[in-house]
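**Student:** Pasted the sequence and its predicted model underneath.
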Amino acid sequence: MLMNASPTSENSAHNPGHHGPSSLFALTLGAIGVVYGDIGTSPLYAFREALAQTAQGGIDRGEILGVLALALWALIIVVTMKYVIFLSRMDNHGEGGVLSLMALARRATGGKWLIVLLLGATGAALFYGDAIITPALSVLSAIEGMKTVPGLETMSEPVILGLSLTILIGLFALQVRGTASVAGLFGPVCAFWFVAIGALGLWHIVEAPDVLSAFNPMWAVNFMLGHGVAGLFVLGAVFLTVTGAEALIADMGHFGRQPIQLGWLTFVWPALTLNYLGQGALALKALAQAQAHGQLLQNADWFFLMAPDSLRAPLVVLATMATIIASQAVITGAYSLTQQAIALGLMPRLVIRQTSAAQIGQIYMPGVNWMLLLGVICLVFAFRSSSAMAAAYGIAVTGTMVVTTCLAFIIAWKFWGWNPLGSALLIAPFLALDIFFFGANVLRVAEGGWVPLMVAGVIGLVIATWLRGRKMALQRASEQGVALDELVKALAARPPLVVEGTAVFLTQDASVAPSALLHNLKHNKALHRTNIMLTVETQTTPYVDPENRLCLERLDERFLRAKLRYGYMDKIDVPSDLAREPGLLAGTGGTSFFVGRSAIRFGSRPCMPRAMVLLYQFLHRNASDPTAFFAIPPNRVVELGTQIEL
């Protein structure tokens, strides 16, 4: 196997690359606050929920150490070996995440492999299920910790639900203001969180050092062999310990590989390991006490019980702050993923607002925000407890991990140039483990796993309809249109009235005369002195250098064919990028941008099922204004309508 270093993005201007000590510390602290928020709050419920699957008839020592061993080795294999050491090297010019991997794989395969598009769309669809469940589950589990505070043991369910919903609604309502003003607190708060949970764990490990035997993987093997189908349910719950691992590669563009690896290996991983061991130690001590009194050990909220009574309330407050930060990271991730999906043509345009003048990644998408909040509220009322909701969590994350691993194989083989057999041998253990975890979570579909599957199904239908509808609409427009080269020749032979100025016609197919141009000639009987047929394309790289974006081809003295190329993370600004070309928009008469507004109608020869046409009509009609998306001033836009039959 050729073990080439990944030829990706160390030289990219957008990639943080190598850092000085102070810069590295600042980026690592920032990564701790953003990247690890989700996985960092898993101790609130992961060990408790995994142990709950074996709690019928009491819990014994082998079950405590077996569940603990499964959790520890999941962190080692899935997070440390797969994500931190291996997948973090698969960056697309500094950017990570499932859609960045899809874009990298599409570039490596020349865009000819349909499986790459299907994998990317599936991973994106599954992410939205995760984005709805994470805020609901994490905040609810933190608020439920108040029942462990002395004097609050009888707190009612309506009060817990009310407090959780108040926090969640407030969090989503604040998104419109952006996160720049509070992001500086994320790192220090999360750093204190990891120190606190690590210290709590160490305290209990000292009191029950025999818990360290859980590092022996035979405890996990014997547990799985001895528990049959119940062991698979436990494995599905154990997977809660690694939820949030996808953020390690998804946020590489913000922090760089080195700070993320350093933060995990030197700080976050040790803190999580200590905390899980501490919960196991507390369970072993409780088991000894129960056996001394001739009783069976029942499951409990081990995380909050680790703290002494006097510190229980402050721990609940700290946990709530940590879950808010974890929720914020997932919400921001949903914005970024949607922005990438729109740029890559997987979804219709949505309103995107910049919330920071300094950080291009600080965006707010009102449509995504309120849909997520609606989903979160529905989940809280439907499940009413974190334990009931936990069953719905793992299946979306495990599904995304399977997709990520499959894309990693394609990248290692086709992009890095590794031997396909060697690549398969390296990827196979990771894929087998992902599929095993996915299968274990599938068993919990009836308990709540159907929720992320339903969300993913809806998003998948939207993506499939949008891709199919756009392809068919473009095909029908080409069939009904006029070849641009022929039109240019005809207008040169019999020129119409020429008026001063430059006309920019936005089109998806530069070989066909835009409908807006034909309508302008038909109704206004005039042609501008300079006419630019402009297509805007999104590349499979996250960024395109501004100096290399514009490509021009002159057809004759009046017509030019232009192409603007953007990366899927670039901010689109068509007027500014056209103006970079000297003399292109100069001259008298000013510049007008012509945009064709197409209305979708049912055709006599349907090319799509009626239901898909109806959905595509809805998506097309409700897509955001293209002039705003392309940053074109409204007072310079001329819109001309046309009809397309599908």
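**Tutor:** Arrived safely, thanks for sending.

**Student:** drop to CA atoms for contacts and neighbour counts, all remaining ones
**Tutor:** Fine.

**Student:** name the helices or strands packed onto the longest helix anywhere in the chain?
**Tutor:** Longest helix in the chain by number of residues (criterion: DSSP state H): helix 309-343. If you count contacts as 3 or more C-alpha pairs under 8 Å, 6 or more residues apart in numbering; DSSP states H and E, helix 309-343 packs onto helix 21-34, helix 37-40, helix 98-108, helix 114-144, helix 180-207, helix 302-305, strand 363-364, helix 366-383.

**Student:** For residue 629, grab the count of nearby residues.
**Tutor:** By other C-alpha atoms under 10 Å, the residues close to residue 629 number 16.

**Student:** That one touches residue 572, doesn't it?
**Tutor:** Yes. Assessed by C-alpha atoms under 8 Å, residue 629 is found in contact with residue 572 at 7.3 Å.

**Student:** Just tell me which of the helices and strands packed on helix 309-343 ends up closest to residue 394.
**Tutor:** With C-alpha to C-alpha, the closest approach to residue 394 among the helices and strands packed on helix 309-343 belongs to helix 114-144: 8.5 Å.

**Student:** so how far is residue 571 from residue 43?
**Tutor:** 38 Å (C-alpha to C-alpha, to the nearest Å).

**Student:** ditto for residue 634
**Tutor:** From residue 634 to residue 571 the distance is 18 Å (C-alpha to C-alpha).

**Student:** Which one's more surrounded, these two?
**Tutor:** Using other C-alpha under 10 Å, the more surrounded residue of residue 634 and residue 571 is residue 571, with 16 against 10.

**Student:** need the contact list for the residue lying closest to residue 444 once chain neighbours are set aside.
**Tutor:** Closest residue to residue 444 apart from its sequence neighbours, by C-alpha to C-alpha, 6 or more residues apart in numbering: residue 391 at 6.0 Å. Going by C-alpha atoms under 8 Å, 6 or more residues apart in numbering, residue 391 touches 237, 441, 444, 445, 447, 448, 449.

**Student:** Can you add secondary structure, distance to residue 8 and neighbour count and give those back as TSV?
**Tutor:** TSV is the format used below for the contacts of residue 391 (DSSP: H, G, I helix; E, B strand; the rest coil; distance: C-alpha to C-alpha, whole Å; neighbours: other C-alpha atoms under 10 Å):
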residue	secondary structure	distance to residue 8	neighbour count
237	helix	36	29
441	helix	34	28
444	coil	39	21
445	helix	39	16
447	helix	42	15
448	helix	40	19
449	helix	36	22
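
**Student:** then this one, side by side with the first:
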Amino acid sequence: MTQTNAADDNVGVNASQVDSHAHSNKDLPLLALGAIGVVYGDIGTSPIYAFRQAMHVRPGAAESSTEILGLLSLIVWALTLTVAIKYVFFVTRADNNGEGGTLSLMALARKTFTNPPVWIMVLGVLGAAMFYGDAIITPAVSVLSAVEGLRLVAPGMERWVVPITLVIILGVFAVQRFGTAKVSIVFGPVTAIWFLTLGISGLSHIIGNPTVLLAINPLLGLEFLFTHIGIAFVVIGAIFLAVTGAEALYVDLGHFGRKPIVLAWFGLVFPCLLLNYFGQGAFVLNVGVHNVQSPFFEMQPDWALLPFVILATLATIIASQAVISGTYSLTQQAIALNMLPRMMVLHTSETQSGQVYMPQINTMLMIGVLMLVVAFGSSDALSNAYGIAVSGVMVVTLSLLLVVMWRNWKWHPAAVIAFGVVFALIDGSFFAANASKLFQGGWVPAAVAAVVSVIMWSWMSGRRRLAEKTRRDEVPLQFLVDNLSKKKPTLVPGTAVFLTSDIEGAPTALLHSLKHYKVLHEQNVILTVRTSASPRVADDEKVTIDSYNELFSRVVVTFGYMETPNIPKALALCRKLGWKFDIMSTSFFLSRRSLKPGSKPGNPLRFWQDRLFTRLAKNASDATEYFHIPTGRVVEIGTQVVL
């Protein structure tokens, strides 16, 4: 065989791609503004309910000012340690060629091993599954908490809070099909105004009671926990609401790059969040703990209350949009990494390949969010369900980050252990505190994460067993090529491309074509599509061509897990390698497998897994559509496989 080009499954990326989002300094302010809207929309809405929930779990002792300062201290240091230090300083550095997120971190950790251990994949599955649990909670609790501000504007409108919330959520999901490119232009400015309003609102109350700044002392927070040991877990669970959305710093890393995200955090987001939380504390101390129900809204002057509710609603819609878009991106990555079955992916932008819309995911998310709003009815009740999924993602991120620190960054084991112990204590406390609310609503995201984990694991396990079974029954490709070169069947003009996932075996479609048609094309290409552990693959490294003889060639196309697999476009690159690819003279042969579960119920786990896998495979999107192959050039040959 003559090798024309070289590429492997873990294909590298040249220096120009290491940070594909690197921009000149003149672009930095614009990117930072965009990051404010997309990255920090979720954490920016936390002040609406975080301090309120923390204040409600205090036991109401006589020395209430000490308790308020203690709660504020815990919020300040949760933001500092978890977001500013862990995520901004460390996690955002663990990029996989510029991309972030749980699956990117998993791929980065796996690349450090010759034979990656199974537990890294398990962590990736768990992290991705828990993100789905978070995705149905965030829009519900964010929008509901903002609309609840109407109770203060017009108490008679309380019964309309849930219906208005439902209408807003329906609208948010309905416009997803049109894409977020045009709408997202206003995300940054609106969210920037939101943060400035948060800061100014808080500062006006701090000036009236500057003693609230004593909460900077971390000892006040620790003292609160030790003197309220009986409710410590409940308090930590409420405090955690202040840092929900921190994972977006890493998930959206590939959209903006690290510099704009860091600049936006320290330049605007962090200071404004601190000012607002201190301002809420100062307001509570001024008017008395027992006279406040919702400090975020009540500390606003009467004339500003309605505009504030409108601005808060816009901010929560933006926060919801960010997590919905993130769910599409995560699903697209999971499909590319063979962790989920193929689904319809629609591109909503002609210039930005990352802007996608997935109808199936959109519908499932919308139904889940609407059901939560109706079932819980208030942000107070929903806050109990919030946190367990996000804190779980943080634990997974920390675990994978430690692997990267040790094996990729070459940190000394002692430094890795020290870092791990400190943040495992913090993240572990958050997770345990949220897990304690399992029966108060925390079971919702936990159940969603469990279902998604089962689906992912069943899909990967089913694919593995199907590949093993197919490999046992197949004919070696080299054997078939040698035989056909000795005894050629009737040749017909044109090129036939046979898709197969197995690089060694003869494609089932080729065998059945020979069996039924008894002819062979003048040019026959055995095409295998692979997914790289890198998010994107350079065009000059995307395609490999190996020539067997004058009749047969092997083509391997490697896409990054963030790329949309477009076979015709990829094959057009073969012209540079000597193959004059012409779509109009090419036929694509695909094997459509009809799966049938085995009738042996010996292993109950295997029995229901096979049935779940079969169901998922039947509902998977068509390969022709997924790989963007023109339907008029496709020949599908059906086969039945018994699992």
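**Tutor:** Right, received. Where do you want to start? It should be emphasised that the depicted structure is a prediction, and the values quoted were computed from it without experimental measurement.

**Student:** After superposing, what score do the chains get?
**Tutor:** The TM-score (TM-score structural alignment, normalised by the length of the second structure) is 0.95; 628 aligned residues with a C-alpha RMSD of 1.7 Å.

**Student:** how big's the offset between the longest helix of the first structure and the second structure?
**Tutor:** Helix 309-343 of the first structure: mean distance to aligned residues in the second structure after superposition is 0.4 Å, counting by mean C-alpha distance after the TM-score superposition for the first structure.

**Student:** now stretch 124-133 of the first structure
**Tutor:** Mean for stretch 124-133 of the first structure is 0.4 Å (mean C-alpha distance after the TM-score superposition for the first structure).

**Student:** in the second structure, what residues pair with that stretch?
**Tutor:** Under TM-score structural alignment, the counterpart of stretch 124-133 of the first structure in the second structure spans residues 128-137.

**Student:** Which strands or helices does the lengthiest strand in the second structure pack on?
**Tutor:** Criterion DSSP state E: the longest strand present in the second structure is strand 519-532. Applying 3+ C-alpha pairs under 8 Å, 6+ apart, one finds that strand 519-532 of the second structure contacts strand 490-499, strand 552-560.

**Student:** Tell me the first helix or strand C-terminal of the shortest one.
**Tutor:** Read that as strand 552-560 of the second structure. Next in sequence after strand 552-560 of the second structure, counting helices and strands by DSSP states H and E, comes helix 567-572.

**Student:** Give me the contacts around that following helix.
**Tutor:** Identification of contacts with helix 567-572 of the second structure by C-alpha under 8 Å, 6+ apart yields 542, 543, 557, 581, 583, 627, 628, 629.

**Student:** Could you list the buried residues of that helix?
**Tutor:** 567, 571, 572 (16 or more other C-alpha atoms under 10 Å).

**Student:** residues making contact with stretch 54-66 of the first structure?
**Tutor:** 51, 211, 213-214, 219-223, 230, 234, 280, 283-284, 287, 296-299.

**Student:** Also stretch 276-290 of the second structure?
**Tutor:** 47, 51, 64-65, 68-69, 72, 198-206, 208-213, 292, 295-296, 299.

**Student:** Could you do stretch 116-134 of the second structure as well?
**Tutor:** By C-alpha under 8 Å, 6+ apart, stretch 116-134 of the second structure touches 102-103, 106, 109-110, 327, 330, 339, 386-387, 389-390, 392-393, 396-397, 400, 444-450, 452-453, 456-457.

**Student:** same thing but at 6 Å, please
**Tutor:** 103, 106, 110, 389, 393, 396, 445, 448, 449, 452, 453 (C-alpha atoms under 6 Å, 6 or more residues apart in numbering).

**Student:** Pipe those residues into JSON lines and attach secondary structure and neighbour count per row.
**Tutor:** JSON lines is the format used below for those (DSSP: H, G, I helix; E, B strand; the rest coil; neighbours: other C-alpha atoms under 10 Å):
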{"residue": "103", "secondary structure": "helix", "neighbour count": "25"}
{"residue": "106", "secondary structure": "helix", "neighbour count": "27"}
{"residue": "110", "secondary structure": "helix", "neighbour count": "20"}
{"residue": "389", "secondary structure": "helix", "neighbour count": "32"}
{"residue": "393", "secondary structure": "helix", "neighbour count": "25"}
{"residue": "396", "secondary structure": "helix", "neighbour count": "24"}
{"residue": "445", "secondary structure": "helix", "neighbour count": "26"}
{"residue": "448", "secondary structure": "helix", "neighbour count": "21"}
{"residue": "449", "secondary structure": "helix", "neighbour count": "24"}
{"residue": "452", "secondary structure": "helix", "neighbour count": "21"}
{"residue": "453", "secondary structure": "helix", "neighbour count": "21"}
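
**Student:** Now flag whichever of those is closest to residue 601 of the second structure.
**Tutor:** Of the contacts of stretch 116-134 of the second structure, the one sitting nearest to residue 601 of the second structure (C-alpha to C-alpha) turns out to be residue 453, at 23.0 Å.

**Student:** corresponding residue for that closest one in the first structure?
**Tutor:** Alignment note (TM-score structural alignment): residue 453 of the second structure maps to residue 460 of the first structure.

**Student:** and that match, what does it touch?
**Tutor:** residue 125.
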